[in-house]
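In: kindly return the folded structure for what I paste below:
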Amino acid sequence: MDHFPESSATPLRGGPALRWGVLAPGRIAAAFVETLHANSDQRMHAVASRSYERAAAFGTRFGIDRVYGSYTQLVADPGIDIVYVAAPHSEHRALALLAIAAGKHVLIEKPIALTAAEAREIAEAARAAGVFAMEAMWARFLPQTTVIATLLADGMLGDIGLVAADYGSIFDFDPVSRVYDPALGGGALLDLGVYPIWFAHFVLGRPSRVVASGSITSTGVDGQAAILFSTQSGAEAQLSTSMIVSTPVRATVSGSLASVDIDAPFIAPGGFTLYRDGADEPLRWDDPTPLRWRDGLVWQAVAAAQHIADGMTESPLHPLDVSIAVLETIDEARRQLGLPE
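Out: Here you go, the predicted model:
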């Protein structure tokens, strides 16, 4: 192989545009709306918060005219096609079900829910209602990920033997903050570990065995964890996550013919290097766009819009069963760490 396959990422401009509404205007919602408006034809038409003043401030900041002081009011708005759920993890299930019951398509921040059981409930509700539902696993829709997916599908890396991925970022200790509060779905696994665990699922599929170890904070959430993820084929993934220390946020895939080393942070737009067995020089792929870090949130939005225009109710790239399987792995890791179910 002397060149890479083309990226199959959905074009950012010129496709179907949806009328979006956002529930819970926090930091991730702001990053999402900013890149949506700057880099695509998608537009946020409404915002809702339990605090009208907070919703109004967000609306003023981003030029959103329709402002609501309750989530129920927004999902009842006939001028909204799809709802983006950007609340803390603990609210994902309830808000997703609220939007689905109102007949809205829904994009739900990762993790899609706190547990696999909650994720199954969301999937069942969406399928029964015939609406589109997807977890906002933005890394799956990045250009580099679509190229790597083609390399894997075409067998260009050979038989995959090992995957490694990490995500650690320091969160200052605050017992009432979202990441340290068990009631809000705190802990490294749900907040950061979902990314390397998803990546292992993306490359290897569902594991046959999960072994986890880690540490628990004084507030009763996981501060960090290391996971060994094995498959029936004998492939393994070495995964780690932490909110106590920072890590490089890299990912590698090693096969019998070649390996891929994805630039840090692997969850954001960037590039990767392909090392071929027996080749003198590696091959380099770089994202041709200027988008970096959370700019990359836009690709999942345009992909969702295209899927909906195509009559789909799930993404073929990141279907609901994958979101459920990832949470099954997290459930098992949390069980082994001694965390409550």
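In: only C-alpha atoms from now on, for both contacts and neighbour counts.
Out: OK.
In: which residues in the stretch 1-150 of the chain form helices?
Out: Ranges of helices within the stretch 1-150 of the chain are 27-39, 52-62, 71-75, 92-101, 116-129, 143-153, based on DSSP state H, counting those that start in this stretch.
In: so who does residue 134 touch?
Out: Residue 134 is in contact with 106-108, 304, 314-315, 318-320, counting by Cα atoms under 8 Å, 6 or more residues apart in numbering.
In: which among the residues you listed gets closest to residue 155?
Out: Among the contacts of residue 134, residue 318 lies closest to residue 155 (Cα to Cα), at 20.2 Å.
In: alongside the first, I'd like the structure of this one:
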Amino acid sequence: MTEQRVRWGILATGGIAAAFTADLVDLPDAEVVAVASRREESAKGFAERFGIPRAYGDWNSLARDEDVDVVYVATPHSAHRAAAGLCLEAGRNVLCEKAFTLNAREAEELVALARERGSFLMEAMWMYCNPLIRRLAGLVRDGAVGDVRSVHADFGLAGPFPPSHRLRDPLQGGGALLDLGVYPVSFAHLLLGEPTDVAARAVLSEEGVDLQTGALLSWDSGALASVHCSLVGGTATTASVTGSLGRIDIPYGFFHTDRFVLHRDGREPEEFTAGPEDGTRAGLKHEALEVMRALRAGETESPLVPLDGTLAVMRTLDAIRERVGVRYPGETDETGESDETGETELTPA
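Out: Next up, the predicted model:
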């Protein structure tokens, strides 16, 4: 792609789609040209809100719109495989929300399809595109805290969420882990890579999704990461990384931070803050900018959010779910048998 402006299609019209589109329309080199929903009235209302010229009442029409350079998939993650797959099959490039899919198998299918078609595919892990998180990761790589010994991260919401809410619906991939826990897990992966061992415990709802999950990840280096997520309590939502020579603390909202503090043995604490060019804490523009940069460069994946890294995170999420006993409708177990009843199988954690 050599054109200056990148033409976006938005698939789904929920809250995260609105937040992303609001940031997107402020970028001078981005143009939102189409939106799709399973309900035409929803698509039309979204289009009117953001001045989008075309609104579709089905996903297929958007996927086959030749004027769309890249589709942002913002459905619940239970539909990511179907929605992103449809777009990739039609030759569209895709930015897909996280959790990337329900499980690693679905993620592998999407990655294989994108690589077969030569299309761009990226998980919308905006934390990885945040300038401050990128700087933090660079400091860790450069040895600012020495050898990494431990990582801690949490993300919890107070709720309460009724059983009808998508966060508690097994059919929509509900639960704390895939919606919130993906951030602490991804933060640990960013600094340490894929763990060699996973231990986890959870409190499950009557519907069979995790209301609260804690996991301990370990690496052959001796490093440990404790990660926690919750739908039943508003947590500090902070993160830290500790090494042999110091520590980095990230305050509330670690996954979209505009500040962190580096503590090094024998030195005064150093505070790192976002610059005016970095935008607001809640801004999603950085992932959009990375997608557009990659498309113009002819890249099929982003070095900031590599597909192999996304697959590794999905394997860790799978391992945590296996430890705590959460399986979604239609998933196959170790024997290859599928849960055909449409009910989530529970195993005591």
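In: now the TM-score, please.
Out: For these two chains in superposition, a TM-score of 0.93 is obtained (TM-score structural alignment, normalised by the length of structure 1); 325 aligned residues with a Cα RMSD of 1.3 Å.
In: still on that earlier bit, what would the helices of the stretch 1-150 of structure 1 look like in a markdown table with distance to residue 197 of structure 1?
Out: As requested, the helices of the stretch 1-150 of structure 1 are exported to a markdown table (distance: least, Cα to Cα, whole Å):
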| stretch | distance to residue 197 of structure 1 |
| --- | --- |
| helix 27-39 | 21 |
| helix 52-62 | 32 |
| helix 71-75 | 31 |
| helix 92-101 | 19 |
| helix 116-129 | 14 |
| helix 143-153 | 15 |
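In: dump those into JSON lines; add distance to residue 276 of structure 1 and mean neighbour count as well.
Out: Output for the helices of the stretch 1-150 of structure 1, formatted as JSON lines (distance: least, Cα to Cα, whole Å; neighbours: other Cα atoms under 10 Å):
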{"stretch": "helix 27-39", "distance to residue 276 of structure 1": "35", "mean neighbour count": "17"}
{"stretch": "helix 52-62", "distance to residue 276 of structure 1": "46", "mean neighbour count": "17"}
{"stretch": "helix 71-75", "distance to residue 276 of structure 1": "51", "mean neighbour count": "20"}
{"stretch": "helix 92-101", "distance to residue 276 of structure 1": "42", "mean neighbour count": "21"}
{"stretch": "helix 116-129", "distance to residue 276 of structure 1": "38", "mean neighbour count": "19"}
{"stretch": "helix 143-153", "distance to residue 276 of structure 1": "12", "mean neighbour count": "20"}
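In: aligned partner of residue 315 of structure 1 in structure 2?
Out: Matched to structure 2 by TM-score structural alignment, residue 315 of structure 1 sits across from residue 302.
In: how many residues are close by its match?
Out: 18 (other Cα atoms under 10 Å).
In: do the same with residue 299 of structure 1
Out: Counted with other Cα under 10 Å, the neighbours of residue 299 of structure 1 add up to 25.
In: would it count as being in a helix?
Out: Yes. Residue 299 of structure 1: assigned to a helix according to DSSP: H, G, I helix; E, B strand; the rest coil.
In: that one -> structure 2?
Out: So residue 299 of structure 1 corresponds to residue 286, using TM-score structural alignment.
In: do residue 214 of structure 1 as well
Out: Residue 214 of structure 1 maps onto residue 202 in structure 2, by TM-score structural alignment.
In: ok, now residue 146 of structure 1?
Out: Aligning on TM-score structural alignment places residue 146 of structure 1 opposite residue 134 in structure 2.
In: which ones are touching its match?
Out: Counting by Cα under 8 Å, 6+ apart, residue 134 of structure 2 makes contact with residue 128.
In: cool, and residue 71 of structure 1?
Out: By Cα under 8 Å, 6+ apart, the residues touching residue 71 of structure 1 are 23, 48-50, 95.
In: which of the residues you listed are buried?
Out: With neighbours counted using 16 or more other Cα atoms under 10 Å, the contacts of residue 71 of structure 1 contain these buried positions: 23, 48-49, 95.
In: could you check how far residue 201 of structure 2 is from residue 227 of structure 2?
Out: 11 Å (Cα to Cα, to the nearest Å).
In: quickly list what's touching both of those two.
Out: Common neighbours of residue 201 of structure 2 and residue 227 (Cα under 8 Å, 6+ apart) are 214-215.
In: which of those two has more residues huddled nearby?
Out: Neighbours per residue (other Cα under 10 Å) separate residue 201 of structure 2 from residue 227, with residue 227 holding more: 25 against 19.
In: check which helix or strand covers the more buried one.
Out: strand 224-230 (DSSP states H and E).
In: now for that strand, which elements pack on it?
Out: strand 148-156, helix 182-192, strand 210-218 (3 or more Cα pairs under 8 Å, 6 or more residues apart in numbering; DSSP states H and E).
In: quick check: what element follows that strand along the chain?
Out: Once the chain leaves strand 224-230 of structure 2, the next helix or strand it forms, by DSSP H and E, is strand 239-243.
In: so that next one matches what in structure 1?
Out: So strand 239-243 of structure 2 sits over residues 251-255 in structure 1, by TM-score structural alignment.
In: in space, what's closest to residue 51 of structure 1 - neighbours in sequence excluded?
Out: Among residues not flanking residue 51 of structure 1 along the chain, residue 69 sits closest, at 5.5 Å (Cα to Cα, 6 or more residues apart in numbering).
In: related to what we said a few turns ago, among the helices of the stretch 1-150 of structure 1, which comes closest to residue 204 of structure 1?
Out: In terms of Cα to Cα, the element of these nearest to residue 204 of structure 1 is helix 143-153, at 9.8 Å.
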